[in-house]
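[1] Okay, sequence plus prediction incoming.
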Amino acid sequence: METLLDPALQSCPYAYYQRLRAESPVYRMPDTGFYLITNYELCREIIREPDIFVSGVTPMNLNPEAAPEEVSAIYRDHGWMPAASCSTSDPPRHTQVRALLSKLFTTAKVRSMVPHIRETAHHLVDGFMTGGECEFVNSFSHPLPMIIIAEQIGVSTRDLDTFKEWSDAIVEMFGMMISRQRQLECARLIVDMQHFFKQQIDLRREHPQDDLLTILADSRYENGQEIPMNELLTIVTVDLLASGNETTTAGISSGTMLLAEQPQLLATLKAEPELIPVFVEEVLRLESPAQGMFREVVKETTLGGTFFKPGDILSLRFGAANRDEAEFPDADQVNLQREKPGKHLAFGVGRHHCIGAPLARQEMLISFQVLIQRLEDIRLKYPAKAHPYTPSFFGRNLQALDIEFKAAR
């Protein structure tokens, strides 16, 4: 029996999603007991009822090989017990954290970052331009958002490899696809990251700088409450560092693979660069970087003909809902003339709409503008080879993307 916990199925889950939408849009996974919600309208309905379907679900504890006690001991004895992230919390914590994060990513702040994002994109292209080929994830789609968020936080970009190792540890824990031993390794890496940022926060309190760490170090919640260190560290490590780069990396990688696979698409965007913003939205819809998010039922309710009781766990499959033919004509195709291209659920809606969405969109937009301007004839170096994705119940991240190209004349 097919299961979404199979990495092979995760590498291309869309035919599976299509069958579920047609036959069982509310599908209970026999191996986990989770309910997969795969059509657009049902996902929207659940998101609109955040007090019935709450977000405070800890994905790490849902891993079939979960080791919550051993992991907790590592945090308790050597670091700080992580708090719930903004995306996996409910009021009042969610309200507090979202209010704080919203001050960090204002429209004016993101707009001010545009010249530096563009400069960084050009600099990264300069690094591989003359070779005519590159492994794109390591050369561009990973370093760009990591450089931007690291600089905004206020830490040296010389440590990008370490930040990636730490960020990967957080994402792997959320992805629910790692062994018990790897969970313990990830917990130790996260503790290392906690100590690094605890030291940085202490330094900012003594010597303020013009960065997000200084803002956070001096912040209190809106009710005047001091932010406990474990919550402050979760905001920095999960809500900023990991969330600030992983999904954007996935979006840039997926979009570049589409350009490499569809030469006419690249030609159209070269001729009509004003369509690149629509292309960004189509990439987000087609290859949703966050394939799913959990909700827990807290009140008896019926949805899509299925009765739910308190404690039932739902996985909203954004990757499926965003290809729902009932909502998006030609759902499996890039349509640069699509009406309301931002209607997808890639960033969520309502209370849990991703607060970093404006920055992610800007980074994707500038990346594709620079790549389309400077490269021609982008193609897969190994067209017959399957492209590996990081096994994850949550995300959709290409591990590597080997491309060839010509420098634009």
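    It's in. Residues are numbered from 1 along each chain as shown.
[2] CA atoms for contacts and neighbours, from now on please.
    OK.
[3] list the helices and strands the longest helix along the chain packs on?
    In the chain, taking DSSP state H as the definition, the longest helix is helix 180-206. On a contact count with 3 or more Cα pairs under 8 Å, 6 or more residues apart in numbering; DSSP states H and E, helix 180-206 meets helix 68-78, helix 160-175, helix 212-217, helix 229-234.
[4] okay, pairing it with this:
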Amino acid sequence: MTELRDVDFFRDPNSVVSPYSYMDDLVQNSPVWIEPNYGVAMVAGYDEALTVMRETETYSAAPMIAGPTPDYGVEFTGDDIDEQLDAVRHRLPFNDQIVAMDPPQHTMRRALIMGLITPKRLKENEDFIWQLTDRQLDVVLPRGGCELVDDYAQPYALLVVADLLGVPEEDHPMLLEKAGVAANGSLTDTTKEPPKKHGGLEHFYEYFTDRVESRRREPKDDVLGRMAHATFPDGTLPEPLEAARIASNLFAAGQETTVRLLATALQIVGDDQGLQQKLRQDRGLIPKFIEEVLRWQGPIKGNMRVARKTTTLGGVHLKAGTQVFVMHGAAGRDPRQFDDPQGFDIERPNVRRHIAFGHGIHTCPGAPLARSEVRVTLERLLDRTSAIRISEAHHGPPDARRYDYLPSYMFRGLTKLHLEFDMEA
């Protein structure tokens, strides 16, 4: 479709609202395609996306969130740019975060993160999630409705990660304030703050650096204490700031994805009353529902890589230095992998094969948390209400809905979702 191919996917406002016509065209006709605006290789096919995510020696995550025209400061030359890339990584955004690292630096830091997210700790954290869910719902349900993103999802997602990392509850209000989220869920005024070098994570860096230093001076057998004394696989102890960065990565990774996934899931539930009744009658369908939401309209449209070596992908020649956009959202709609990919089917047998949370070494470490948060929220909302509806006053009637989406080529998600509730008698 020539008209679609002329679209600047990274800047076109219509692609923010409805990216799926573009994605479906690519995945069905050109699983790998060099778009004309920036020369980015758009990787829409499922198998091709897996190849990029698996072959870390060929594709670097350095420009993960740097956009289609990263400021490398140099023009890459030759068929192998590894040394050139390593010399300029420091210029790229989030270069100190694990999402933009490659092995062996990535391997060391991911091992430390996964050492914190143990099955035992996840179980303890889920106990907190159930308590927090009811605490948040106690605020919004009596109103008969809420704006889900700010009133519920933003503080909820942040506090779940805070608990996972052992932040004492007395510090939760302070973290909410520093993150620009009020305790009741409304956003505080952060417009006067200058842009943050590390994407707004400085407040987390400061907090966790202080706690790591404190636990090293006075050891305690708690989560923060274990974080403070966790070592890399080679036995070395990270500097306090490095440990703080690793902990902060969980906030960066979990906040946007969980908030947007929650909103999309409740948008679908509120819009489809028949599906809502199915979930009310059989809560065992909720995990399947969540996976289909992730496949069909996950919170990540895609992210960047750069070809470290000249290579071929899906029959397309890629010169070393080519920017590569891995389209998670398109890969989940590949008819070579999923039958009737544009349809929404909670009984889809292979739905867990989606790559909404990535694949390989860059699989989102917070994926289990996001799934738990959405599952528990849905269960308790269905328990405590008899109906969940989209607010027509804010979003229009069912045949003419109006929604605003994040102006982002990377994230897919609502900026607001107004819901109405009927309370369970």
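    Yep, that arrived. Nothing here was measured: the structure is a model prediction, and the numbers come from that model.
[5] Just give the TM-score of the two.
    The TM-score (TM-score structural alignment, normalised by the length of structure 1) is 0.85; 383 aligned residues with a Cα RMSD of 2.7 Å.
[6] Which of the helices and strands packed on helix 180-206 of structure 1 sits closest to residue 182 of structure 1?
    helix 160-175 (8.8 Å; Cα to Cα).
[7] Other residues contacting the closest one?
    Residues outside helix 160-175 of structure 1 that contact it (Cα atoms under 8 Å, 6 or more residues apart in numbering) are 59-60, 143, 146-147, 178, 183, 186-187, 189-190, 193, 237-238, 241-242, 246, 391-395.
[8] Selection in PyMOL covering whichever of those are buried, please.
    Those of the contacts of helix 160-175 of structure 1 that count as buried under 16 or more other Cα atoms under 10 Å are selected in PyMOL with:
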select buried, resi 59+60+143+146+147+178+183+186+187+189+190+193+237+238+241+242+246+391+392+393+394+395
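[9] so of the contacts of helix 160-175 of structure 1, which ones are in helices?
    Those of the contacts of helix 160-175 of structure 1 lying in helices (DSSP H): 143, 146-147, 183, 186-187, 189-190, 193, 246.
[10] Let me have the helices and strands packed on helix 180-206 of structure 1 in CSV, extended by mean neighbour count.
    Putting these into CSV (neighbours: other Cα atoms under 10 Å) gives the following:
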stretch, mean neighbour count
helix 68-78, 15
helix 160-175, 19
helix 212-217, 21
helix 229-234, 20
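[11] Show me what secondary structure element comes after the host helix or strand of residue 85 of structure 2.
    Using DSSP states H and E, residue 85 of structure 2 maps to helix 82-88. Heading C-terminal from helix 82-88 of structure 2, the first helix or strand you meet, by DSSP H and E, is helix 105-116.
[12] Please say which position in structure 1 residue 291 of structure 2 maps to.
    Aligned counterpart of residue 291 of structure 2 in structure 1: residue 281 (TM-score structural alignment).
[13] was I right about its match contacting residue 338?
    No: Residue 281 of structure 1 is not in contact with residue 338 according to Cα atoms under 8 Å; the separation is 9.7 Å.
[14] And those two? Which one has more around it.
    Neighbour count, other Cα atoms under 10 Å: between residue 281 of structure 1 and residue 338, residue 281 has more, with 25 against 15.
[15] Identify the residues contacting the more buried one.
    For residue 281 of structure 1, the contact set (Cα under 8 Å, 6+ apart) comprises 341-342, 344.
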